[in-house]
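Trainee: Next one to model:
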Amino acid sequence: MEYRIQETAICRFGRELFEQERAKKTIERYQHQLRAFAQWTEGRTVTKELTVRYKQWLMERYSPASVNVTLAALNGFFKFMGWQECRVRPVRVQRRHYAEPSRELSREEYYRLLKTARQKGNMRLFHLLETICSTGIRVSELRFITVQAVKRGRADICNKGKYRTILIPRKLCEKLQEYCRERRIWQGSVFVTRSGRPIDRTNVWAMMKTLCAQAHVDAKKVFPHNLRNLFARCFYQKQRDLEHLATLLGHSSINTTRIYTRTSGEEHLRQIERLELLL
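Mentor: The predicted structure is shown next:
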């Protein structure tokens, strides 16, 4: 039997992912990867050999993490279609035990972003940055920070089929209540667009990028998830409680949480140098 990727099959796969309650962004990303692979095949029959060649082609151009995202999409599609023999193994990467300094947002850089947002008069962005960084929520969970949640001091979050409750720091509650009064936001999400819709990842990302130059922070470090990373690192440095941190972040596996506990590359190097194994 000859296997070829058709647009109708990609759409059916998308509906299957939707029924599995996969995130909209995940579905769109998987379908995009499938269309890219279909274009690369140029109409050739999909085989294990062809998929391995595509994997090698990807590895010459992209990071292992990016390659594995693509392979996850392909393998999921092959399983859906019953093309088990076409599936390939992901790229194996030894886990790095230290964080890359060029990608980590420091506390000082975070403060500079806050000060810049305030100087620019963008109080929505100022409070948004503080909210993500002081609670550790995902940017997609901002919609659960409502006027009612701020009054209660806690937010009930439903994400990826899981429920959890996060506590909102008292000082942040006071700030957000004052912000809502000034903006005449009486109900619903605190962080909304001009049209009144809950703000999304794209909006936040674009707003954050406007701060980089004036705050003197490398743009590669400035994205919403890095605020969550900073919260996790600061919490772990203070508490050393990995299980509690996993609960706060909404992780199903504690192994996912371990990523946030890595020391910086410089600290890792200092630890090695303390061994004093050189003359």
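
Trainee: from here on, contacts and neighbour counts on C-alpha atoms
Mentor: Will do.

Trainee: who's in contact with stretch 75-88?
Mentor: Contact with stretch 75-88 is made by Tyr3, Ile10, Phe13, Val46, Thr47, Lys48, Glu49, Thr51, Val52, Leu71, Leu74, as judged by Cα atoms under 8 Å, 6 or more residues apart in numbering.

Trainee: wait, stretch 165-175
Mentor: Identification of contacts with stretch 165-175 by Cα under 8 Å, 6+ apart yields 127, 130-131, 134-135, 150-151, 153-157, 248.

Trainee: again, only this time at 10 Å
Mentor: 127, 130-131, 134-137, 145, 147, 149-158, 176, 178-180, 247-250 (Cα atoms under 10 Å, 6 or more residues apart in numbering).

Trainee: Could you list which of the residues you listed belong to helices?
Mentor: 127, 130-131, 134-135, 147, 149-152, 176, 178-180, 247-249 (DSSP state H).

Trainee: Report the two of the contacts of stretch 75-88 separated the most.
Mentor: Phe13 and Glu49 (22.7 Å; Cα to Cα).

Trainee: More neighbours: these two, which one.
Mentor: Phe13 (20 against 13; other Cα atoms under 10 Å).

Trainee: how far out from the middle of the chain is the helix or strand where the more buried one lies?
Mentor: Assigned by DSSP states H and E, Phe13 belongs to helix 7-19. Distance, stretch centre to chain centre, for helix 7-19: 24 Å (Cα atoms, centre = their mean, to the nearest Å).

Trainee: Likewise for stretch 78-90?
Mentor: The answer for stretch 78-90 is 27 Å, by Cα atoms, centre = their mean.

Trainee: List the buried residues of it.
Mentor: Residues of stretch 78-90 classed as buried: Phe78, Trp83, Cys86, Arg87, Val88, Pro90 (neighbour count, 16 or more other Cα atoms under 10 Å).

Trainee: For the comparison step, fold the sequence that follows:
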Amino acid sequence: MNDQRLIELFLDMMSAERGAAKNTLEAYRRDLDDMSLRLSARGKTFDRTQTRDLEACLAEMAKEGLAPSTSARRLSATKRFFKFLLADGYRTDDPARPLSGPKQGRSLPKVLSEADVDALFDAAGELEGNKGVRCRVLLEVLYAGGLRVSELVSLPLNAISKQEGAIFVTGKGNKERLVPLTPPALEAIAAWLDVREDTLPKAKPGLLAKAQRYLFPSTSAREGHLTREQFARILKDLAVAAGLDPKKVSPHVLRHAFATHLLANGADLRSVQALLGHADISTTQIYTHVLEERLKTLVETAHPLARS
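Mentor: The predicted structure is shown next:
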């Protein structure tokens, strides 16, 4: 069986059994396509390759100067792929199992200060009309709930639980979690619901049927809801209006800010893990390192002995 057919079967499994998101599937496809091309240059295919062939591909990546994080991601995709081939009987061995990825330091996430976040909210408060209402609710829900941008823009209209004062969020692996919201976020949602009908794509019946299902409908997106790219542009414009460097502001940076500010104000790590929807607490622990860095800087700049 050729490589492309095996990749398609793997992606079908990841979608059906693991609930992998569209962007995750596309990332797997890119990484496996790259590995397939490298093996093909050596006259190899996925069903006939050996460990030494995969090692040669990794060495080639290093020689090309690929970032260790990129090589590690491609190896991770390859390892998962060969586990699938072994489990489904397309191979009788796993040539990727002995491989280890390049060592890489774990970079700390970029974080906005609480003053920076306040500046974003102040700038959003200056916007007029329905777009201003939408911008404020997007910002409130993202920062109050720490959602991933894909979770935010695709929120169904029925995700809101007024009785609970929360929203139901479907995250990675189709796992659902209940995210409580702040009173300002709930007020922003109520204000948005008052004008949301006016933003629906009335002239496009087919798109209207899709858009009606979502909290944040779009008149142009094929999916029927606001896209990640559209929201990223909204946030960049807001950063400029707030006097912040737009390169340092993104939906994911606001998610980082949510987690870091919670921990800085006394929240426990397990609670933050549940709110973020992290399967493993080690993923959440990166935010404790951010706090450690901030405390270290504080001591070095503010302590009397450090100044002397």
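
Trainee: Drop the TM-score for these two in here.
Mentor: Overlay of the two chains. TM-score (TM-score structural alignment, normalised by the length of the first structure): 0.81; 271 aligned residues with a Cα RMSD of 3.2 Å.

Trainee: tell me which element the residue mapped onto Phe81 of the second structure from the first structure falls in.
Mentor: Matched to the first structure by TM-score structural alignment, Phe81 of the second structure sits across from Phe77. If you go by DSSP H and E, Phe77 of the first structure is part of helix 64-81.

Trainee: Same check on Arg164 of the first structure?
Mentor: Applying DSSP H and E as the criterion places Arg164 of the first structure in strand 162-167.

Trainee: What residues in the second structure pair up with that strand?
Mentor: Going by TM-score structural alignment: strand 162-167 of the first structure matches residues 175-180.

Trainee: Can you give me the neighbour number for Gly243 of the second structure?
Mentor: Gly243 of the second structure has 12 neighbouring residues, counting by other Cα under 10 Å.

Trainee: no, scratch that, I was asking about Ala123 of the second structure
Mentor: Neighbours of Ala123 of the second structure (other Cα under 10 Å): 20.

Trainee: Quick check: buried residues in the helix or strand harbouring it?
Mentor: Take DSSP H and E as the rule and Ala123 of the second structure turns out to sit in helix 114-125. By 16+ other Cα under 10 Å, the buried positions in helix 114-125 of the second structure come out as Asp116, Val117, Ala119, Leu120, Phe121, Ala123, Ala124.

Trainee: Distance from it to the middle of the chain?
Mentor: Distance, centroid of helix 114-125 of the second structure to centroid of chain: 22 Å (Cα atoms, centre = their mean).

Trainee: who does it touch, helix- and strand-wise?
Mentor: helix 129-145, helix 228-241, helix 251-264 (3 or more Cα pairs under 10 Å, 6 or more residues apart in numbering; DSSP states H and E).

Trainee: Of the ones you listed, which is nearest Lys175 of the second structure?
Mentor: Distance to Lys175 of the second structure, taken as Cα to Cα, is lowest for helix 129-145 among these, at 15.8 Å.

Trainee: mind checking how far whichever helix or strand comes after that closest one is from the chain centre?
Mentor: Following helix 129-145 of the second structure in sequence order, the next helix or strand is helix 149-153 (DSSP H and E). For helix 149-153 of the second structure, the separation from the chain centroid amounts to 8 Å (computed by Cα atoms, centre = their mean).

Trainee: got it, and stretch 254-263 of the first structure?
Mentor: 14 Å.

Trainee: swap in stretch 240-247 of the first structure?
Mentor: With Cα atoms, centre = their mean, you get 19 Å for stretch 240-247 of the first structure.

Trainee: That one: which residues count as buried?
Mentor: Buried-residue list, stretch 240-247 of the first structure, by 16+ other Cα under 10 Å: Leu242, Leu245, Ala246, Thr247.

Trainee: do stretch 180-199 of the second structure as well
Mentor: Pro180, Leu181, Thr182, Ala185, Leu186, Ala188, Ile189, Ala191, Trp192, Leu193, Arg196.

Trainee: Going by distance to Leu298 of the second structure, which of the residues you listed wins?
Mentor: Out of these, the member with the shortest distance to Leu298 of the second structure (by Cα to Cα) is Thr182, at 29.3 Å.

Trainee: Can you name the residues that contact the nearest residue to Cys11 of the first structure once chain neighbours are set aside?
Mentor: Spatially, and ignoring its direct neighbours in sequence, Cys11 of the first structure is nearest to Gln31 (7.8 Å; Cα to Cα, 6 or more residues apart in numbering). By Cα under 10 Å, 6+ apart, Gln31 of the first structure lies in contact with Glu7, Ile10, Cys11, Phe13, Gly14, Lys25, Phe37, Thr70, Ala73, Leu74, Phe77.

Trainee: From the centroid of the first structure, which residue is nearest?
Mentor: Nearest to the geometric centre of the first structure sits His225, at 4.9 Å (Cα atoms, centre = their mean).

Trainee: Surely that residue touches Glu141?
Mentor: No - using Cα atoms under 10 Å, His225 of the first structure makes no contact with Glu141, being 11.6 Å away.

Trainee: and for the two, which residues touch both?
Mentor: Joint contacts of His225 of the first structure and Glu141 (Cα under 10 Å, 6+ apart) are Ile132, Arg201.

Trainee: follow-up on the earlier one: the buried residues of stretch 78-90 of the first structure in helices, which ones?
Mentor: Phe78.
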